[in-house]
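# My questions are about this predicted structure, shown below with the sequence.
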Amino acid sequence: MSLSISGKIAIVTGAAHGIGLAIARHFLDRGAQVVCADLDEDKLIAEFGDAARSEGPARIFAGNLCEKLTQSNLLSATADAFGRVDILVNAARSFAPSDPLDPSGEVLDQMLKHNLLAGLRLSQMTAKRMIAQAEKEDREEGEIGAIVNISALAGQRTQPELLAYSIACAAQDQATRSLAVALAPHRIRVNGVAFASVMSGSLQAALKGNDDWREAVIEGTPLGRIAAASELVETVQYLASTGAGFVTGQVITVDGGRGLLDRVQIPAL
């Protein structure tokens, strides 16, 4: 089974921070050429400026990926730099708690826009580009592309204080499954990775100065710790590689066992 992504052309969104940054770095270390996309241009330059110079393996793309024109420009920039795209990793995410009884829907709109619609539309546009590439190259057999969506355990659990975020994650997981079926005849695989107890940028911010919550997360995780973002990337690489050539429509959970637990206390009998 080959897990190699060497020589592949990948787009990684959310590449300036947290999980997206870890994925982009890992892909570069494994020999892929990577377009690192994020809204934070300064951080992209700080992280990937050297690799993006001259004929280096990385390129930097800064822009608001919630906008269709920006997504189109990202694909054009990728084609200009590397000639094609083989892998898309939708790692750009935002997180916010919400009042489950708030009828305004502002947080829900934000979560759906950032965590569902942006990645879904970029996936659709990228898939069309992959299909056009295969037709141009007259490739009638073999995989022509892979898409990996970064999701969260919140989409599988019920936490009322995370109503908006949970809905967006659940919708993203369904989009992964639906796109997988739709794109299978075109030889494009679509999978997801749902994380929890992983030190993402949002979790790091939430835990800052909140030792009680940190301990609660650790105690609620059977493996007894919070994982580094780098521990998620091997799963992403697997799903992006030909080693996962018969895997599509799956959302693999990387959570240290946290989703296995039901924390409701049972009275002693």
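Arrived safely, thanks for sending.

# Every contact and neighbour count from this point should use C-alpha atoms.
OK.

# which residues touch the longest helix along the chain?
Counting residues, the longest helix found in the chain (DSSP state H) is helix 163-183. Helix 163-183 is contacted from outside by 95-100, 107-108, 111-112, 115-116, 120, 127, 149, 151-159, 188-192, 248-251, using Cα atoms under 8 Å, 6 or more residues apart in numbering.

# hold the first one in mind and look at this next one:
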Amino acid sequence: MNLENKIVIVTGSGSGIGAATAKLFSAHEAITIVADINLDNAKKTVSEIVKQGGTATASKVDVTQYDEVEKLIRSTVQTHGKLDVMVNNAGIGGKQQLKTADHTHEDWHNVIAVNQTGVFYCMKTALQQMSKQGHGSIVNVASLAGLKASGNNLSYSASKFAVVGMTKSAALEYARKNIRINAVCPGFTHSALLNQLLASAPNMDEKLKRFIPMGRFGEADEIAEAICWLASENSKFITGQTITLDGGTSL
């Protein structure tokens, strides 16, 4: 993958899929801005990248705050002169797994704010810059829950279906401007969100794996590979697409 000297922002990259993605971009000699609401976690990711000989900086951002997103992208462009790739990975799950009638207002508003509105803010601001410079690639991290029904998970599912829709709509709008927008849709993948789900009921690990033909959960590094490929010139005729990485679950 040709990513050398690309200027890349990865949100939610203090841990999990985001951290794995930031590290992989850096391994391919991109210059990576590790953005996370938890600055200590972001700095930890940067430290690991630098130890491996990569180039990265940490930035604190709350994607639910438009002014913070604007500041992140503005400072990136002021420092590096451009923004080649925006990876919108920051996301959360609801605190409780409940049916729709019992779904809490708190979970609805918090999850939608991060997973849907946060992606909109990042796309909006990144696209303004990419339109000015005449190129760019955006990769949104959606979910298998954004492609098929996910019970007891309304706000998360709604937000990820929205991410898929926003990806396709924006890709249609900006294809002639040399800007590509795609999404990845991971299935059950080792992460803080999966750990939260596994802790929600006894034997949840075994129950979930029954639905995965490959019989295992995904790894963050495997999702990162797809993200970096979509962001690279290796996929330059691909836009508006979702790549499902789920070990066959959707089958």
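Happy to help now that I have it. Remember, predicted model here, so these are calculated numbers, not experimental data.

# Only the buried subset of the contacts of helix 163-183 of the first structure, as a PyMOL command please.
The following PyMOL line selects those of the contacts of helix 163-183 of the first structure that are buried, judged by 16 or more other Cα atoms under 10 Å:
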select buried, resi 95+97+98+107+108+111+112+115+116+120+127+149+151+152+153+154+155+188+189+190+191+192+248+249+250+251
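
# The contacts of helix 163-183 of the first structure in helices, which ones?
Those of the contacts of helix 163-183 of the first structure lying in helices (DSSP H): 107, 108, 111, 112, 120, 127.

# Now check residue 194 of the second structure against the first structure: what is it aligned to?
Matched to the first structure by TM-score structural alignment, residue 194 of the second structure sits across from residue 203.

# gap between its match and residue 105 of the first structure?
Noted for residue 203 of the first structure: a distance of 23 Å to residue 105 of the first structure, by Cα to Cα, to the nearest Å.

# ok, the most centrally placed residue in the second structure - contacts?
What sits nearest the mean C-alpha location of the second structure, by Cα atoms, centre = their mean, is residue 89, with 1.9 Å. Taking Cα under 8 Å, 6+ apart, we find residue 89 of the second structure in contact with 10, 11, 12, 13, 17, 18, 140, 141.

# among those, which two are most distant?
13 and 140 (13.1 Å; Cα to Cα).

# Among the contacts of residue 89 of the second structure, which ones are in helices?
Among the contacts of residue 89 of the second structure, DSSP H puts 17, 18 in helices.

# mapped onto the first structure, which of the contacts of residue 89 of the second structure are still contacts?
Contacts from the contacts of residue 89 of the second structure that recur in the first structure, judged by both residues aligned by TM-score structural alignment, their matches' Cα atoms under 8 Å, are 10, 11, 12, 13, 17, 18, 140, 141.

# Mind telling me what the first one corresponds to in the first structure?
By that I understand residue 10 of the second structure. Mapped onto the first structure by TM-score structural alignment, residue 10 of the second structure lines up with residue 12.

# Surely residue 32 of the second structure is in contact with residue 25?
Yes - assessed by Cα atoms under 8 Å, residue 32 of the second structure is found in contact with residue 25 at 6.9 Å.

# Overlap of the contact sets of these two?
In contact with both residue 32 of the second structure and residue 25: residue 8, using Cα under 8 Å, 6+ apart.

# So between these two, which is more surrounded?
residue 25 (33 against 27; other Cα atoms under 10 Å).

# So that one is in contact with residue 5, correct?
No - applying Cα under 8 Å, one finds residue 25 of the second structure not in contact with residue 5, separated by 9.9 Å.

# Between the two, which contacts overlap?
residue 31.

# do you know how far the closest residue to residue 177 of the second structure other than its chain neighbours is from residue 67 of the second structure?
Nearest residue to residue 177 of the second structure, sequence neighbours excluded (Cα to Cα, 6 or more residues apart in numbering): residue 134, at 6.3 Å. Separation of residue 134 of the second structure from residue 67 of the second structure (Cα to Cα): 24 Å.
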